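# What follows is a predicted structure for the sequence shown.
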Amino acid sequence: MSQPESALADAQAGGRAPESLAALAQRYGLRRAIARPSMPAYLRQLWDRRHFILTYATSRNVSKYSESALGQLWQVLTPLLNAAVYWLMFGIILDQHKGIDNYPAFLITGVMVFTFTQRTVTGGAKSISSNLSLIRALHFPRASLPLAYAMQELQQLGWSMGVLLALILVTGETPTLLWVLVPLSLLMQLVFNLGVSLFMARVGAFARDVNQLLPFILRTWLYASGVFYMISDKTKHLPDILRWALEFNPAAAYIEFMRDLLIYDRFPERWAWTTCIFWAVFALIAGFWYFWRAEERYGRG
């Protein structure tokens, strides 16, 4: 019999009121097994499980297309088909290409960059609620799940970027030295995506209806991010505060940053660097803190 159990039994045998379980735990230095660890300890736990996160992401990628006839080829076909649909709707039917040089490359870049964020946020929102059996069966830092979903989208992004670069070359653009900054642009966007994914993972865990609303929210965000049009051109008659808000939109900032590197052959302006770095740092810190605060509650109920 352990010391706390022995103390509780002695108190009952002697007719004394037994101490509360909390008092006994405090006396003998015990703590809850699922208690939220400190932030440094939590970060160490995540680092210790980095191999699990990468393996889980890879296995999800492999199994995602395992039952389809074309298998992993869909990782190439999906971005191609998306680009074709948007080109048909916005480039031909709605005639949005006026005043924009190389509109096909302009459109494809916007679609690919936004899709990376869109898919990561969607996966993060479902990462906890879709894995309750795993959460209840094993003890591990719950942030591993939204991080694994983000890594899964990063792996798929490799295929999308290959398609994007090939299509940009086909439309007449030529590689420049600025293309070496593309991985840095994707890194900033990845950090931003991780933060938003962690934030949405907690929201989706306790407010299940948000997964039904999320497609509408993301579609609105898509239309407000300059994917199909140039924000500076469409908003020149709007109030300055509204135009500034649209340009400060993180998705629009990452899209414009990538277009500068791949299409316009110009070094991104200082505001673009500031905006992209700000959103990456702010989203990661705020999202991680918000998710960590509810660590003890995931999987209950």
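Sure, I can see it.

# Going by C-alpha atoms from here, please, whenever you check contacts or count neighbours.
OK.

# And Arg49, how far from Leu147?
Applying C-alpha to C-alpha, to the nearest Å, one obtains 11 Å for the distance of Arg49 from Leu147.

# the more surrounded of these two?
Using other C-alpha atoms under 10 Å as the criterion, Arg49 and Leu147 rank with Leu147 on top: 26 against 15.

# ok, the more buried one - contacts?
By C-alpha atoms under 8 Å, 6 or more residues apart in numbering, the residues touching Leu147 are 53, 124, 194, 197-198.

# quick one: the helices in the stretch 151-300 of the chain?
Along the stretch 151-300 of the chain, the segments classed as helices by DSSP state H, counting those that start in this stretch run 182-206, 210-223, 231-234, 240-248, 250-262, 270-292.

# any chance of the ones you listed in a markdown table, plus distance to Ser20?
Conversion of those to a markdown table gives the following (distance: least, C-alpha to C-alpha, whole Å):
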| stretch | distance to Ser20 |
| --- | --- |
| helix 182-206 | 31 |
| helix 210-223 | 40 |
| helix 231-234 | 63 |
| helix 240-248 | 54 |
| helix 250-262 | 51 |
| helix 270-292 | 28 |
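
# Now tabulate the ones you listed in CSV and tack on mean neighbour count and distance to Thr174.
Converted to CSV, those look like this (neighbours: other C-alpha atoms under 10 Å; distance: least, C-alpha to C-alpha, whole Å):
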stretch, mean neighbour count, distance to Thr174
helix 182-206, 23, 14
helix 210-223, 14, 28
helix 231-234, 13, 25
helix 240-248, 14, 27
helix 250-262, 24, 9
helix 270-292, 18, 23
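
# also this one, for the comparison:
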Amino acid sequence: MNESPAALAARHGLAVSGARPGLPEYVRQLWDRRHFVVTLSRARLHAQYSQARLGQWWQLATPLLNAAVFYLIFGRLIGTRDGVPDFVPFLVTGVFVFAFTQNSVLSGTRAISGQQRLVQTLHFPRASLPLSVCLLQLQQLLYSLAVLVAIVLAWGERPRAAWLLAVPALALQFVFNAGLTLVTARLGSKVPDIAQLMPFAVRTWMYASGVMYSTDHLTAGRHLPRFVEWLLNLNPAAVHIDLMRYALIDSFRDARALPPHAWAIALGWALLVGAGGFVYFWQAEERYGRG
């Protein structure tokens, strides 16, 4: 009997090593390895500053130094603080929230390509790697939020029920970031140059997201095309920043009403990019680590 190798393998219950499982099975495998994802993110967090003398204190110092640089350049030299009450909490919130997305995206470009030996040696859902990167950035954001709360309190704010809105805002941003990180991880696994180009794209995105100034400054007195204003209003980074500012800063909440569609936009981006990014990454599952 001349039986093909494929038929012979199927008859004896053999399967291709590293073959992509179905999407429901892939989700189940990923859930079974959730402890691995958490442990990996924690290990990376502790190893990140292990060689520095200040150690984990850099978790607090780095976002503060970034905020100080932006304050010096944009607040003092350029004067974007004019007309913005409580500019320091306003600025620090924008810097910290955008950094969460920025660092997730940039780290995601090397989530697979930087772990080739692990990917080629062990069999596990490859999505574990970019998701652990995103979880690492969430842990770093929590350090930053401790500093942010201290700054907000120092500027006269008092804890209010509105602060609880920060929890769903961060949850939606995390899902969005996770999907975007999965996308950049797949792109970076095949095109290493993506890691070199992505910082320029993210920096451009930052300047259009109202991190250092109110997004109203981008449109005030300018006759922009309708589609440009539409894109600015739908910018997910700007929406996430506005939601956090609205939750934590009274003067921001008093100065402008939160657009009624802001939460819907954040939810829409989380579902679209979170689910879409996951499926996009899963489709190339069996190709990761094969050169």
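In hand now; what should we look at? Since this is a predicted model, take the numbers as computed values, not measurements.

# Tell me how they score on TM after superposing.
Once the chains are laid over each other, their TM-score by TM-score structural alignment, normalised by the length of structure 2 reads 0.94; 285 aligned residues with a C-alpha RMSD of 1.4 Å.

# ok, and the contacts of Leu147 of structure 1 in structure 2?
On the basis of both residues aligned by TM-score structural alignment, their matches' C-alpha atoms under 8 Å, what survives of the contacts of Leu147 of structure 1 in structure 2 is 53, 194, 197-198.

# Could you export those residues as TSV, including distance to Ala69 of structure 1?
Shown next, in TSV, are the kept ones among the contacts of Leu147 of structure 1 (distance: C-alpha to C-alpha, whole Å):
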residue	distance to Ala69 of structure 1
Ile53	28
Leu194	32
Ser197	31
Leu198	33
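
# Just the closest of these to Asn82 of structure 1, please.
Nearest to Asn82 of structure 1 out of the kept ones among the contacts of Leu147 of structure 1 is Ser197 (C-alpha to C-alpha; 22.7 Å).

# Please pull up the equivalent of Ile55 of structure 2 in structure 1.
Just to correct that, residue 55 of structure 2 is Gly rather than Ile. Gly55 of structure 2 maps onto Gly71 in structure 1, with residues paired by TM-score structural alignment.

# contacting residues for that match?
Applying C-alpha under 8 Å, 6+ apart, the residues near Gly71 of structure 1 are Tyr65.

# Over to Thr93 of structure 2?
Applying C-alpha under 8 Å, 6+ apart to Thr93 of structure 2 gives the contacts 148, 241, 244-245.

# how much space between it and Ala15 of structure 2?
Distance of Thr93 of structure 2 to Ala15 of structure 2, computed by C-alpha to C-alpha: 50 Å.

# Can you report how many residues neighbour Tyr86 of structure 1?
For Tyr86 of structure 1, the tally of surrounding residues (other C-alpha under 10 Å) stands at 18.

# Which secondary structure state does it sit in?
Here Tyr86 of structure 1 takes the helix state, with states given by DSSP: H, G, I helix; E, B strand; the rest coil.

# where along the stretch 1-150 of structure 2 do the helices fall?
5-11, 23-32, 34-48, 58-70, 87-108, 116-121, 128-154.

# of those helices, which approaches Met206 of structure 2 most closely?
Distances from Met206 of structure 2 to each of the helices of the stretch 1-150 of structure 2 were compared using C-alpha to C-alpha; the minimum, 7.3 Å, belongs to helix 87-108.

# equivalent range in structure 1 for the closest one?
Counting by TM-score structural alignment, helix 87-108 of structure 2 sits on residues 103-124 of structure 1.

# show me the contacts for the aligned partner of Arg42 of structure 2 in structure 1.
Taking TM-score structural alignment as the alignment basis, one finds that Arg42 of structure 2 is matched in structure 1 by Thr58. If you count contacts by C-alpha under 8 Å, 6+ apart, Thr58 of structure 1 has them with 152, 155.

# Tell me how far Thr58 of structure 1 lies from Lys64 of structure 1.
With distances taken as C-alpha to C-alpha, Thr58 of structure 1 is found 10 Å from Lys64 of structure 1.

# for Leu8 of structure 1, same thing?
Following C-alpha to C-alpha, the distance that separates Leu8 of structure 1 from Lys64 of structure 1 is 53 Å.

# Which of those two has more residues huddled nearby?
Neighbour tally, Leu8 of structure 1 and Lys64, criterion other C-alpha under 10 Å: the higher count belongs to Leu8, 17 against 13.
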